[in-house]
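>>> sequence plus the predicted model coming up.
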Amino acid sequence: MNDTEVDYQNNYIRLNRKELINIMNESMSSSRYQHVLRVEQTALKLADKYDIDKEKVSIAALAHDYAKERPDAEMRDLIISENLELDMLQFGNNIWHGPLGAMLMKNEFELEDEEVLEAIKVHTIGGPMMGRIAQVIYIADYIEPKRSQKGVEKARELADLDLEKAVTYITGQTLKYLVKNKKKIYPKAVETYNTWVAKN
């Protein structure tokens, strides 16, 4: 994949792309960092195809896993101290790292754009009213080139045709996986499913 570099010009964040990349590189393992770069490039291809703000997409993609590798104890403390939804405490890092990542990016780097913050916040569980930036990150995280889960090829095909159809398919696949593997399902993931998949 040829790298696309976006020149940050709109002051969504007080960092340029290189500075943001360096922060992510220092904040996570090498394998997680490489995943983040692949998600950004995948998301930028979708942004180009669907005429979506590439700068916002780049920031959201690079920052989407900012909190992913924080220690659980630190994340629990932040959920409590920042008055986030306490029902998250019944779940794990997969649920926590999106909302916490959005909060940390806002607090530490003055990221104020609501579309970008939403995309970081909901990239794992989606949301009933996802905007287009959020849809792109949700999809790109699922279909980036190293992903090999069941259904990913179909998701890639749909992403190339219609963002909303891809979101619907990915949401259905995710819920199927959780049910099949008897995993606890976060209520907001059910809301996403009810809005995007169960339309009858």
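That came through fine.
>>> can we go C-alpha only for contacts and neighbour counts from here?
Fine.
>>> so how far is Asn22 from the residue nearest the centre of the chain?
With distances taken as Cα atoms, centre = their mean, His123 lies nearest the centre of the chain, 2.8 Å away. From His123 across to Asn22, the span is 21 Å (Cα to Cα, to the nearest Å).
>>> could you do Met105 as well?
Taking Cα to Cα as the measure, Met105 falls 14 Å from Asn22.
>>> could you do Pro187 as well?
Note on Pro187: its distance to Asn22, by Cα to Cα, is 35 Å.
>>> try this one side by side with the last:
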Amino acid sequence: MLDLSQLTEKLSQNLSAKRFHHSLGVSETASDLAARYGADIDKAKLAGLLHDCGRAIPSNNLLPTAAAFGIVVSDVEHCQPVLLHAPLGACMAQTEYGITDQQILKAIALHTTGGPNLSKLEKIIYLADFIEPGRSFPGVDKLRRLAAADLDAAMIAAYDESVTYMLEQGMLIHPASIGGRNFLLLQRQKTQCK
């Protein structure tokens, strides 16, 4: 595997300047969240750096590339192929960047939709993508404050933000996002019922 500086250099050549800058921001944010919540900082930094490496694939090639990698494409992903950049990114992180750590690869694969029962690292990458310093949208500061205080509360708020945006845009909502939100809410309710 390449070292971090080599991975960073290779990524800078494969992504647009804007996407590369975003990836650096996600890497730093993920590192900070990992330190705060006791996750592996090196894994968070690496997963954050490479989370969008699948964005190097042109939009019109996402479906054929997914087929080439043997990725099963859901109806939602077929209609909104941009969602495939996450699982494709995990494949590319492995084949083109030499990443073999399954925790890192899974965090990359789930960073767009989330899902139920995410690991701490997966939550960190999902949130870091939402709140890195280059992000600017109504509510991002609230998400940043929540992420500094309560990882699961921040995840629920991020899911809410994402679902609200998709509803406003008339987009399909990936079932993994609904499943992830419901999982966290059920966990909270179970804790409150004890």
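Ah, there it is. Everything quoted here is computed from the prediction, not taken from an experiment.
>>> what's the TM-score once they're superposed?
Here the TM-score for the pair of chains, by TM-score structural alignment, normalised by the length of the second structure, is 0.90; 186 aligned residues with a Cα RMSD of 1.5 Å.
>>> more neighbours, Met105 and Asn22 of the first structure?
With neighbours defined as other Cα atoms under 10 Å, Met105 of the first structure and Asn22 compare such that Met105 has more, 20 against 11.
>>> can you tell me which residues contact that one?
Shown in contact with Met105 of the first structure (Cα atoms under 8 Å, 6 or more residues apart in numbering): 63, 66, 111.
>>> can we see that at 10 Å?
By Cα atoms under 10 Å, 6 or more residues apart in numbering, the residues touching Met105 of the first structure are 13, 60, 63-64, 66-67, 111-112, 117, 120.
>>> which of these are also in contact in the second structure?
By both residues aligned by TM-score structural alignment, their matches' Cα atoms under 10 Å, these still in contact after alignment to the second structure are 60, 63-64, 66-67, 111-112, 117, 120.
>>> in CSV, list those residues along with secondary structure.
Listed next are these as CSV, based on DSSP: H, G, I helix; E, B strand; the rest coil:
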residue, secondary structure
Ala60, helix
Ala63, helix
His64, coil
Tyr66, coil
Ala67, coil
Leu111, coil
Glu112, coil
Leu117, helix
Ile120, helix
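>>> now, the most widely separated pair of those residues?
Spatial extent of these (Cα to Cα) is set by the pair Ala67 and Glu112 at 17.3 Å.
>>> higher neighbour count, these two?
Neighbour totals were compared for Ala67 of the first structure and Glu112, and Ala67 leads with 23 against 16 (other Cα under 10 Å).
>>> my guess is that one contacts Arg32, does it?
No: if you go by Cα atoms under 10 Å, Ala67 of the first structure and Arg32 don't touch, sitting 11.1 Å apart.
>>> equivalent range in the second structure for the lengthiest helix in the first structure?
Secondary structure of the first structure per DSSP state H: the longest helix is helix 30-50. Using TM-score structural alignment, the residues of the second structure aligned to helix 30-50 of the first structure are 17-37.
>>> so where in the first structure does stretch 141-157 of the second structure end up aligned?
The alignment of stretch 141-157 of the second structure onto the first structure (TM-score structural alignment) covers residues 153-169.
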